[in-house]
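Peer 1: Need a 3D model of the following:
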Amino acid sequence: MSEKVSIIIPTYNRAKRLGNAIISVLSQTHTNYELIIIDDGSTDNTEELVGSFSDRKIVYEKHSKNKGVAEARNTGLDIASGEYICFLDSDDEWKSNKLEVQLKYTKSCNEDCIGSYTDVNIVRESALKEIASSLLLDPKQPDNQNALIVQQLKLNGFIHAGSTLLLKKSVCDKVGGFNTDLNRLEEVEFVIRCLDYGKLRFLDRKLVTLHDTGAADPEVEINSVYKFQIALSDIINQYEKQGYNIRSSQNVFLLSQYLALRDYNSAVKHLQNGKITNTTHIATILYGAYLGVSDLDFKVFDEI
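Peer 2: Coordinates of the predicted model:
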């Protein structure tokens, strides 16, 4: 029998979007899976929505209070019984052959392969955000594991692990799940720790649709970067000694977030500590400055 995959969807107050995510899982051509939905203390009709799907493959667990996405995913990992783990954010969807194609690809890789991630289609709420994102993130996939780690540490191009990743359950157990101190970047930090145990392969097929809505709260972003730096200080120091300007790139990102907050004193401090080396850095700064003067209502992370 084919390998069992445990699919974990963390959700909080996203009943309007969750249904499409569930349907995309129940439509998979690979049928040996369990769908674990972790309701992180929702106050909307999430529970009723999940209950409307009469499929025995669905496992529903609800937190008594909101604990955050990292804790929700960890609850799912505790329940999971599959040999492989997949994550899916509750506002995203998979193509119907996602599991089948990705599992086959991952199993065909070398023995040191611990999992894989796929390309994505991203649906953004505005043309401006589409343009900004094309400038802010590196579209190229790293050609080796070292480059992948550096890209993640620099916050310059993500693999969208919350919806694309397929990973051996044994690796999840070894790393101890997600870091619950992080409100953002928890996926990036998790992936970097997983890479201690083997390689992740990129499957160059767009098997996931991501919905990118709202502008992230700069204060949340800033606090998460500081916590990210603390959690991975050893590995950041290691790569800095090898000549990679990790903290410099992080400072450029922090500079953009302080500009968005109109905290120009802090922005200048990070400008002095950063090193602007490419057009991506320039675009990051300009986008932050735009957010600072646009009077946007930043998206508060009351949904996952």
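
Peer 1: going forward, measure contacts between C-alpha atoms and count neighbours the same way
Peer 2: Noted.

Peer 1: Can you name the residues that contact Glu125?
Peer 2: Asp212, Thr213, Gly214 (CA atoms under 8 Å, 6 or more residues apart in numbering).

Peer 1: change it to 7 Å
Peer 2: Asp212, Thr213 (CA atoms under 7 Å, 6 or more residues apart in numbering).

Peer 1: do Asn74 as well
Peer 2: Taking CA under 7 Å, 6+ apart, we find Asn74 in contact with Gly177, Phe178.

Peer 1: Can you get me a residue count around Tyr226?
Peer 2: 13 (other CA atoms under 10 Å).

Peer 1: Can you point out the helix or strand that includes it?
Peer 2: Here Tyr226, judged by DSSP states H and E, is contained in helix 218-231.

Peer 1: If we go by neighbour counts, what in that helix is buried?
Peer 2: Pro218, Glu221, Ile222, Ser224, Val225, Lys227, Phe228, Gln229 (16 or more other CA atoms under 10 Å).

Peer 1: And the residues you listed, which is closest to Asp92?
Peer 2: Comparing these against Asp92 with CA to CA picks out Glu221 as the nearest, at 21.3 Å.

Peer 1: Val268 versus that closest one, what's the distance?
Peer 2: For Glu221, the distance to Val268 equals 18 Å [CA to CA, to the nearest Å].

Peer 1: quick one: the strands in the stretch 51-200 of the chain?
Peer 2: Here the stretch 51-200 of the chain has its strands, by DSSP state E, counting those that start in this stretch, at 58-62, 84-87, 93-94, 113-124, 166-168, 199-212.

Peer 1: Kindly present the ones you listed as TSV, with separate columns for distance to Arg193.
Peer 2: TSV is the format used below for those (distance: least, CA to CA, whole Å):
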stretch	distance to Arg193
strand 58-62	27
strand 84-87	16
strand 93-94	25
strand 113-124	12
strand 166-168	13
strand 199-212	11
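
Peer 1: ok, Tyr60 - how many residues close by?
Peer 2: 15.

Peer 1: again, but for Lys140
Peer 2: Neighbours of Lys140 under the rule other CA under 10 Å: 7.

Peer 1: Need the residues that contact stretch 133-141.
Peer 2: The contact list for stretch 133-141 (CA under 7 Å, 6+ apart) reads Asn156, Gly157, Thr280, Ala283, Thr284.

Peer 1: Let's see this one next, to set against the first:
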Amino acid sequence: MGNSNTPMVSIIIPVYNGANYLREAIDSALAQTYSNFEVIVVNDGSNDGGETDRIATSYGEKIRYFRKENGGVASALNMGINHMKGDYFSWLSHDDLYLPEKLECDVNAVLSCDDITTPVHGGWINFITNSDNNDVRLPENTHFDLKYYESGIIAVLMGLVDGCSVLIHRSYFDKYGLFDEELLTTQDYAKWFEMFRDKRLLFVNRVLVRSRIHDSQTSRTNSSMSKNVEELHIRFAEEINEKDAEASGIDYYKLLCIALTRFDNLGISKAVRIIEDKIEGTKEPGYGFESRRRLNTYLTDFNKDIFLYGMGKRGKALIRGLKLRGISVCGFSDKDDAICDQVILGISGRPLEDIPKQSLLIVTVDHGEYICDKLKNIGFEHVITYNEIEQLVSETIIDKKELYAAR
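Peer 2: Okay, the predicted model is just below:
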């Protein structure tokens, strides 16, 4: 371990059949501007003809290398934690990359805090490699205020913690235990919920990690993650309580409103119902009407009717969310012509050309910035993305009368 000014950090890289990207990950770890660290690579039973093994062993004493039978990411992380010599844990997936200053920024942040065990996390970007083998950067997930990233419960609920951006004091694993090896895809957020829910976090407001999106990852996610994510968020909904809100410095009712919006966006209906029950049993704060008035003023400041573009999970959730706050949507459009002929949640669809150009058009699809530009180019005067209003909508107090009516 290091001294108090330069604590030692253990970078743990779990890998399974990671030959395509492992060398880049290790190189990014070894290239840190902070000097007191170790790199631990744990081979989780790769069956790629020894390729992962050859890459790892080529680094010699620059890294510490362990092999184990296949047991999943959590088991590989746990082996690394059990062997770490550092004061702090830092996770790097074998297909992701650290920026050179990652550890230096993390350590500087925690050493500037009165409590040097305070968890740290930072910004990240997603990227893909296109057919020309060039990296393409995707939009950053940084449209929330800093307070969301510093609140443990809100950061976890809203999915704002990237596992490879964290710096966690080893004492947290003594107190909260290791990663749950029964969870194959949600072991990270299950542990963050346990560790962070009643904590204030340190957030380094700059990009520290490049997170790679690739085909094998996507296929794995589609086939196995949905059920685990649903179960995890149902657990979140069941366990959220007033102490979590108090730790975040907000009232419980507002935290429930934020959680309801999040779970509805994800389409997890059971979690939504659990939170609705909790809202019904909680007193609405006295500023609820003023909160809804501010949202209404912001949207109607455009003095236009409200239409949505995109009727996926987020589009439907936004219709419900606005209605619970006393605001009506006039209609929607979608790239799928068949959807435009439907009535969804009592709202009629229509072709894009039938929406008045002076309307307020809210784009609810992923990476909506690109769609906004196209819509503006064809004459729509007032176009915003869902991201631009997500926090405002989430924090606006739900009207209990609307909730009763909707149920």
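
Peer 1: What does the TM-score come to for these two?
Peer 2: Remark: TM-score between the superposed chains equals 0.73 [TM-score structural alignment, normalised by the length of the first structure]; 265 aligned residues with a CA RMSD of 3.6 Å.

Peer 1: re the thing from before, out of the contacts of stretch 133-141 of the first structure, who's the most crowded?
Peer 2: Going by other CA under 10 Å, Thr284 tops the contacts of stretch 133-141 of the first structure with 22 neighbours.

Peer 1: sorry, back to before: neighbouring contacts of the next helix or strand after the helix holding Tyr226 of the first structure?
Peer 2: Downstream of helix 218-231 of the first structure, the first helix or strand assigned by DSSP H and E is helix 233-241. The contact list for helix 233-241 of the first structure (CA under 7 Å, 6+ apart) reads Ile246.

Peer 1: Could you do stretch 163-175 of the first structure as well?
Peer 2: Residues from elsewhere that reach stretch 163-175 of the first structure (CA under 7 Å, 6+ apart): 83-89, 114-118, 193-194, 197, 208.

Peer 1: The residue nearest the centre of the second structure and Phe193 of the second structure: what is the separation?
Peer 2: Closest residue to the average C-alpha location of the second structure: Gly159 at 2.4 Å, with CA atoms, centre = their mean. Gly159 of the second structure is 11 Å from Phe193 of the second structure, where distance means CA to CA.

Peer 1: on that earlier part again, now the helix holding Tyr226 of the first structure and helix 233-241, what's the angle there?
Peer 2: On the basis of axes from the mean of the first three to the mean of the last three CA atoms, to 10 degrees, helix 218-231 of the first structure is oriented at 80 degrees to helix 233-241.

Peer 1: on average, how far is helix 218-231 of the first structure from the matching bit in the second structure?
Peer 2: Helix 218-231 of the first structure differs from its equivalent in the second structure by a mean of 2.7 Å after superposition (mean CA distance after the TM-score superposition for the first structure).

Peer 1: what's that helix packed up against?
Peer 2: Where contact means 3 or more CA pairs under 7 Å, 6 or more residues apart in numbering; DSSP states H and E, helix 218-231 of the first structure is packed against helix 246-261.

Peer 1: So which bits of the helix it packs on are buried?
Peer 2: Going by 16+ other CA under 10 Å, helix 246-261 of the first structure has these buried residues: 246-261.

Peer 1: and what of stretch 165-172 of the second structure?
Peer 2: Buried residues in stretch 165-172 of the second structure (16+ other CA under 10 Å): Ser165, Val166, Leu167, Ile168, His169, Arg170, Tyr172.

Peer 1: Ok, stretch 195-215 of the first structure next?
Peer 2: Leu195, Tyr197, Lys199, Leu200, Arg201, Phe202, Leu203, Leu207, Val208, Thr209, Leu210, His211.

Peer 1: Once you drop chain neighbours, what's closest to the last one?
Peer 2: Here the nearest residue to His211 of the first structure in space, its sequence neighbours aside, is Val123; by CA to CA, 6 or more residues apart in numbering that works out to 4.9 Å.

Peer 1: Trace that neighbour over to the second structure, please.
Peer 2: Under the alignment (TM-score structural alignment), Val123 of the first structure maps onto Phe127 of the second structure.

Peer 1: Map Trp94 of the first structure across to the second structure for me.
Peer 2: Per TM-score structural alignment, Trp94 of the first structure is aligned with Tyr98.

Peer 1: Excluding residues flanking it in the chain, which one is nearest its match?
Peer 2: Distances taken as CA to CA, 6+ apart put Val209 closest to Tyr98 of the second structure, at 4.7 Å, once the chain neighbours are dropped.

Peer 1: residues touching the one you found, list them.
Peer 2: Leu97, Tyr98, Leu99, Gly123, Trp124, Ile125, Cys164, Ser165.

Peer 1: Quick check: the farthest pair among these?
Peer 2: It's Leu97 and Gly123 that sit farthest apart of those, by CA to CA, at 12.7 Å.

Peer 1: ok so, going back, I'd guessed the match of Trp94 of the first structure sits against Leu208; true?
Peer 2: Yes. When contacts are counted by CA atoms under 7 Å, Tyr98 of the second structure is listed as touching Leu208 (6.2 Å).
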